[in-house]
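# Predicted structure and sequence below. I'll ask about it afterward.
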Amino acid sequence: MANLSQEEWIKQLEADDNAVVLDVRTQDEINDGMIPNAIHIDIYKGQGFVDEIEELDKTKNYYVYCRSGNRSGQACNIMNQLEIENAYNLLGGFMEWKGEVVYNE
């Protein structure tokens, strides 16, 4: 797992053609908007979260975020334990996100 600043995360993500953005927040938090093209797997699902992570392509690079950077750090550690080597945590999370935001209709 690597903790990346907002700038590092964006720069690395933009240069990565094997990237997947993963949002691990709750559905209520998602309603406040999310980073474009993110997939959503709520870390609070417990075993359900682990099950969904295990189904992900282990060859991809995952850029993970939550509200503040805490849960996404935990998610990256879980992903590493499940043999997903490239998981990048967004420090400061969505609260400090300065990039584009999309809203579900």
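Noted; the coordinates are in hand.
# can we go C-alpha only for contacts and neighbour counts from here?
Will do.
# in the biggest helix by length in the chain, what's buried?
The longest helix of the chain (DSSP state H) is helix 70-81. Counting neighbours by 16 or more other CA atoms under 10 Å, one finds that the buried residues in helix 70-81 are Arg71, Ser72, Gly73, Gln74, Ala75, Cys76, Asn77, Ile78, Met79.
# try it against this one:
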Amino acid sequence: MAKFITITPESARDLMEKEPEITILDIRPHEDFKKEHIPGAVNLDYDGHQFQSKVEKLDKDKNYLIYCKSGVRGGYFMDKMRESGFKGAFNILGGFVAWKISKLPLTND
């Protein structure tokens, strides 16, 4: 059964530990991603060129953990994934800001 839900940063961390194969998508601008991001995340700039074509290249049978800066675009993107036939996606409530406030791991490599 496909799941598309918004979860807390702590639940997202737990999900990453339980499902190490989950794909983490950072949909913030590339400049923000370069400064710091959640470990293991892949940048897919929401406002970047060819965003839709990049999304269409994603494997619809995988589960995704999405985050933007504040959680709003992540929720919108999650809805788009549902409409496009993806298996499942999770949006981080409050996005990157909430993750950082929760003092969860960050990296800039």
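Arrived safely. Just so you know, these numbers come straight off a predicted model, no measurement behind them.
# Return the member of the buried residues of helix 70-81 of structure 1 nearest to Asn104 of structure 1.
Of all these, Asn104 of structure 1 sits closest to Ser72, with 21.0 Å by CA to CA.
# what residue of structure 2 matches up with that closest one?
Mapped onto structure 2 by TM-score structural alignment, Ser72 of structure 1 lines up with Gly74.
# just to revisit the earlier point, check the buried residues of helix 70-81 of structure 1 against Asp57 of structure 1 and report the nearest one.
Within the buried residues of helix 70-81 of structure 1, proximity to Asp57 of structure 1 (CA to CA) peaks at Met79, which comes in at 11.2 Å.
# From what I see, that closest one and Gly73 are in contact.
No. Contact criterion CA atoms under 8 Å: Met79 of structure 1 and Gly73 do not qualify, at 9.8 Å.
# hmm, back to that, other SSEs contacting the longest helix of structure 1?
strand 61-65, strand 87-90 (3 or more CA pairs under 8 Å, 6 or more residues apart in numbering; DSSP states H and E).
# Export those as JSON lines, with columns for distance to Phe49 of structure 1.
As requested, these are exported to JSON lines (distance: least, CA to CA, whole Å):
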{"stretch": "strand 61-65", "distance to Phe49 of structure 1": "13"}
{"stretch": "strand 87-90", "distance to Phe49 of structure 1": "15"}
